[in-house]
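Trainee: below are the sequence and a predicted model; questions follow.
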Amino acid sequence: MSEQCNWKFNVQVVGGPMIAASGEQTVDAYSKSQVVVPARTGSTDGQTELTLDTTGASILIVRASRYVDPDNPATRLQYAVTAGGTAGTAVNLIGPLILIGEDAIRLLGNPVERLTFTNPTASEITIDTLVGVDATP
């Protein structure tokens, strides 16, 4: 039995145009997870690894409870992708990561095996993920 994921977003430039999009993605199965990335302790950043498999994935969403330290905007949540057994370089995650379509998800690696989140802030951060998969070849 398949599941339907409805998605919708819009971006409004203040005083300028708005871009909106919506659609649906039918998947055979999905997994939702939530992890907490601990706060920085002393000089050690908090870190959490999230194991996932994007084989056949057609939708991937990563959302955090916070992306930037409100007291120091230069301090940001980071993530690194491990794909094919190789860990990538950590990059800043400054907003939700939304990838729709198998080819878009493959931009991260094929398949993604793990996401490692690093929290350099003084407060824990909650990460929510949703992966929708088409199990049929």
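Mentor: Arrived safely, thanks for sending.
Trainee: please make it C-alpha for all contacts and neighbour counts, starting now.
Mentor: Noted.
Trainee: okay, buried residues for stretch 113-126 please.
Mentor: Residues of stretch 113-126 classed as buried: 113-121, 124-125 (neighbour count, 16 or more other CA atoms under 10 Å).
Trainee: pasting the second one now:
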Amino acid sequence: MSSTINLTLKLNVVGGPSILVTRGITVEAYDKIDVTVGASDSDKVVEIQPGASSQVQMLLIKSSEYGTDLTYKVQDAGATPIVLDQDQLFLGQGAVGLLGTQIDRLLFTNNLGNDVTIEILVGRDATP
């Protein structure tokens, strides 16, 4: 049985245009993950989903705080760190593919000075 994830994104430029994106994303499975990354945690592993990134249709990474001292790596500790300075939303294979061919786990490093709560929502195909 499939599930639908509804997306509504509204961008307003003050004194300028407004853009509205609304769509439903049909997925076979989804996972909602809430994890605390402690102050000074380094490469804390968060298991995301089994399988290849080609199965992932959408990925949202949201934090209770942001900054250049909060980063994550995709798959392994040797990967290039990605700064989590804003919410990050990856929609479709084009965007998800930017993270690599395997995204079954993320490794978070927090040097912000306080604990942060990370929320992750992944929508995926369960039958590749």
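Mentor: Received the coordinates, thanks. Everything numeric in this text was worked out from a predicted model, so none of it was measured.
Trainee: tell me which two in the buried residues of stretch 113-126 of the first structure are the farthest apart.
Mentor: Glu113 and Thr121 (25.5 Å; CA to CA).
Trainee: now do the contacts for the closest residue to Val35 of the first structure other than its chain neighbours.
Mentor: The shortest distance from Val35 of the first structure to any residue other than its chain neighbours is 5.3 Å, reached at Ile127 (CA to CA, 6 or more residues apart in numbering). Going by CA atoms under 8 Å, 6 or more residues apart in numbering, Ile127 of the first structure touches 34-37, 62-65.
Trainee: what about the residues you listed, which are in strands?
Mentor: Within those, residues falling in strands by DSSP state E are 34-37, 62-64.
Trainee: does the residue of the first structure positioned farthest from its centre count as helix, strand or coil?
Mentor: Residue farthest from the centre of the first structure, counting by CA atoms, centre = their mean, is Gly15 at 29.4 Å. Three-state assignment for Gly15 of the first structure (DSSP: H, G, I helix; E, B strand; the rest coil): coil.
Trainee: quick one: it from Lys8 of the first structure, how far?
Mentor: Going from Gly15 of the first structure to Lys8 of the first structure by CA to CA, to the nearest Å gives 22 Å.
Trainee: and for Ala39 of the first structure?
Mentor: 31 Å.
Trainee: again, but for Thr129 of the first structure
Mentor: Distance of Thr129 of the first structure to Lys8 of the first structure, given as CA to CA: 16 Å.
Trainee: next one: stretch 93-104 of the second structure to chain centre, how far?
Mentor: Centroid separation for stretch 93-104 of the second structure versus its chain: 11 Å, with CA atoms, centre = their mean, to the nearest Å.
Trainee: of the contacts of Ile127 of the first structure, buried ones?
Mentor: Using 16+ other CA under 10 Å, the buried members of these are 36-37, 62-64.
Trainee: quick one, helices of the second structure?
Mentor: 92-96 (DSSP state H).
Trainee: strands of that one, residue ranges please.
Mentor: Counting by DSSP E, the strands of the second structure are 3-12, 18-27, 29-37, 44-47, 56-63, 70-74, 82-83, 88-91, 105-110, 116-124.
Trainee: as TSV, those with distance to Leu98 of the second structure would be great.
Mentor: TSV is the format used below for those (distance: least, CA to CA, whole Å):
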stretch	distance to Leu98 of the second structure
strand 3-12	20
strand 18-27	19
strand 29-37	20
strand 44-47	19
strand 56-63	12
strand 70-74	10
strand 82-83	11
strand 88-91	9
strand 105-110	14
strand 116-124	15
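Trainee: OK, contacts around the residue nearest the centre of the first structure?
Mentor: The centre of the first structure sits closest to Val62, judged by CA atoms, centre = their mean, with a distance of 2.4 Å. Contact analysis of Val62 of the first structure by CA under 8 Å, 6+ apart lists 96-98, 127-130.
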